[in-house]
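Colleague: just a sequence and a predicted model for now, questions to come.
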Amino acid sequence: MPYQPEYYYGQGKVFLAKRDAAGNPLVLRWLGDVDDLKVSLKTTPIKRKEAWSGEKTTSMSLIVDKDASVDMTLMDFSNENLNLALYGKSITSASGSVTGERLPTGLLVGDRVRLENPLVSSVVITDSATTPATVNPSKYEIDPKYGALTVKDATGLTQPLVAAYSHGAIDTVAMFAVIPDNVFLRYEGINLAQGGAPVIVELYCVKTEPLKELSLITDKQGDMKISAEVLGDTTKPADAEMGRFGRILQVSSA
């Protein structure tokens, strides 16, 4: 039978899943557009140099450590992916209203201060006089999307100023709010070099690291580079078929 090379040119979907107490994956969550996915393997040997030939050749090499890691580049900035990258926790706050929000004192013309919420409307500013007076809107400018106030005229104002307003619903991701559990990673790929044959890669126990860098001002499309350690899954027995780290399944395109 003539030689048939099996080349690989891949694309596909990357999923993560929580693990149950027995290490089995639960519901798979698609990470969206993943631009890059790499698995790296490394071993650590103990070596012995013989001491009788005069050449000190290596006479023994014994593998004592096995390490694996995975690196991927996420292009989808969903709240779920931000939680993964930032060890974050998502909080959704409903729309509502605020009264009595005190602004910093000593504001001068041109100063910009934040309100505690973005997406604001119906803003009313009062001063802190003995009998509080409503500040004429001509004395300040509101940036409703970002929830910020800029002073245009500070004459006659008794500070601190006090804000009341309505705001829209807000999605928040708090950084370093949780320590994530180990997860199961599954890659469902297609090998374009083999007629679109399915390729499945499963990594049983993955510990993600927090994002090293989040580029907020950049001249290219933003991404999130995630690294993770692939741990040996000790919930499973040593198995020549399944292994304790992961496996690759090449499925016939037919």
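Modeller: Now that the structure is in, tell me what you want to look at. Numbering: from 1, shown residues only.

Colleague: drop to CA atoms for contacts and neighbour counts, all remaining ones
Modeller: Fine.

Colleague: what residues are up against Y146?
Modeller: Applying CA atoms under 8 Å, 6 or more residues apart in numbering to Y146 gives the contacts 117-120.

Colleague: that one in helix, strand or coil?
Modeller: coil (DSSP: H, G, I helix; E, B strand; the rest coil).

Colleague: check the gap between it and A240 for me.
Modeller: Per CA to CA, to the nearest Å, Y146 is found 57 Å from A240.

Colleague: over to the closest residue to P104 other than its chain neighbours. Which of the three states is it?
Modeller: Nearest non-adjacent residue to P104, counting by CA to CA, 6 or more residues apart in numbering: P160, 6.1 Å away. With three-state DSSP as the basis, P160 sits in coil.

Colleague: put this next to the previous one:
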Amino acid sequence: MSNGYEFLSLQGASHLARNLPDGTKILRELGNQTGVKLTISSETFARYESKSGKRQKVGEWTKARDVELEITMDEQKQEDIALAFQAEIKAIATSNIQDKNLGIGLKVGDTIKLDGFNISDLMISDSKAVTPTELIEGQHYSYDASFGKVKILDITGLTQPLIADYTTGDAKATVIFSMPDDAEYYYLFEGINSINDKKLALELWRFKPSVDGEMDFINEETGEISIKGSALADATKQQDEKLGGFGRIVYLD
């Protein structure tokens, strides 16, 4: 039974869809959010009279209107991290590396980074002219296959440079700033009021992520990432009072 008050305690899910020329909206749900903040602001200019000696404000007009959105997530999906860093996820295919020169002047204890990750079929030999010596894992070197690192354990009697053959494995990379500069998204928030289970939606027609994402790579507990950006006006919806230029909040119950 209503007590005459209307309180909001919202939970919900955020979705983004890349704006495509044909208008298709293929939604992707973002990770679990700890905060979704919509901010509106305006820039105004004023005029003051100069007749009375009191410089009283006689008019004020809106010069510009801005809508900003900030989404904070404690679940960090690969796609969300990519979006926070203006990136697209690129597949890295398996490749065979032959005759990789590991450099000269190597000393016991040195660690070399190979090209690639998820290394397999690693074989290292020295540069003796007639019959190169094949190095033995555990005696001459150890290696971290996942991160593609080789540590030198013993180089006694070996001729440098050392030469490596290996295979890199499949991986995915978030390539920073690989997202097109004109990438825009439709944004949908599916909200539910935990007090009374009433639903509401927030729509933004043209959400453009900004370039100030950040991510903590060491965490005591779970980390968070934030996606910030501006809502741009959609001229095709500007004159429709049910849509509006930037977006709308829709009460579903």
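Modeller: Ah, there it is. Everything numeric here is computed off the predicted structure, so don't read it as measured data.

Colleague: quick one: TM-score?
Modeller: Scored against TM-score structural alignment, normalised by the length of structure 2, the superposed chains reach a TM-score of 0.90; 249 aligned residues with a CA RMSD of 2.0 Å.

Colleague: returning to what we had before: which one of the contacts of Y146 of structure 1 has the most neighbours?
Modeller: When neighbours are counted by other CA atoms under 10 Å, V120 leads those with 24 neighbours.

Colleague: for that residue, what are its contacts?
Modeller: 144-147, 165-168.

Colleague: mind running it again at 7 Å?
Modeller: 144-145, 147, 165-168 (CA atoms under 7 Å, 6 or more residues apart in numbering).

Colleague: ditto for V58 of structure 2
Modeller: V58 of structure 2 touches 47-49, counting by CA under 7 Å, 6+ apart.

Colleague: where's it, which helix or strand?
Modeller: strand 57-73 (DSSP states H and E).

Colleague: so how far does that strand sit from its counterpart in structure 1?
Modeller: Its match in structure 1 and strand 57-73 of structure 2 itself, once the structures are fitted together, sit a mean 1.1 Å apart by mean CA distance after the TM-score superposition for structure 1.

Colleague: show me the strands in the stretch 151-254 of structure 1, by range?
Modeller: For the stretch 151-254 of structure 1, the strands defined by DSSP state E, counting those that start in this stretch occupy 162-167, 170-174, 183-191, 197-208, 224-230, 246-250.

Colleague: hang on, the earlier thing: and of the contacts of V58 of structure 2, the nearest to G103 of structure 2?
Modeller: Lowest distance from G103 of structure 2 to the contacts of V58 of structure 2 (CA to CA) belongs to R47, with 71.0 Å.

Colleague: list the contacts for that closest one?
Modeller: Applying CA under 7 Å, 6+ apart, we find R47 of structure 2 in contact with 57-60.

Colleague: okay, buried residues for stretch 61-73 of structure 2 please.
Modeller: For stretch 61-73 of structure 2, burial by neighbour count (16 or more other CA atoms under 10 Å) applies to 67-73.

Colleague: picking up where we left off before, among the contacts of Y146 of structure 1, which ones are in strands?
Modeller: Judged by DSSP state E, the subset of the contacts of Y146 of structure 1 located in strands is V120.

Colleague: re earlier: what's the spacing between the residue nearest to P104 of structure 1 and K89 of structure 1?
Modeller: If you measure P160 of structure 1 against K89 of structure 1 using CA to CA, the figure is 33 Å.

Colleague: likewise G196 of structure 1?
Modeller: Distance, G196 of structure 1 to K89 of structure 1, by CA to CA: 38 Å.

Colleague: cool, and T208 of structure 1?
Modeller: Using CA to CA, T208 of structure 1 is found at 15 Å from K89 of structure 1.

Colleague: for V98 of structure 1, same thing?
Modeller: Counting by CA to CA, the gap from V98 of structure 1 to K89 of structure 1 is 24 Å.

Colleague: just to revisit the earlier point, can you put the contacts of V120 of structure 1 in a markdown table and add distance to D233 of structure 1 and neighbour count?
Modeller: Output for the contacts of V120 of structure 1, formatted as a markdown table (distance: CA to CA, whole Å; neighbours: other CA atoms under 10 Å):
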| residue | distance to D233 of structure 1 | neighbour count |
| --- | --- | --- |
| P144 | 50 | 17 |
| K145 | 47 | 13 |
| G147 | 48 | 17 |
| Y165 | 53 | 19 |
| S166 | 51 | 17 |
| H167 | 47 | 21 |
| G168 | 45 | 15 |
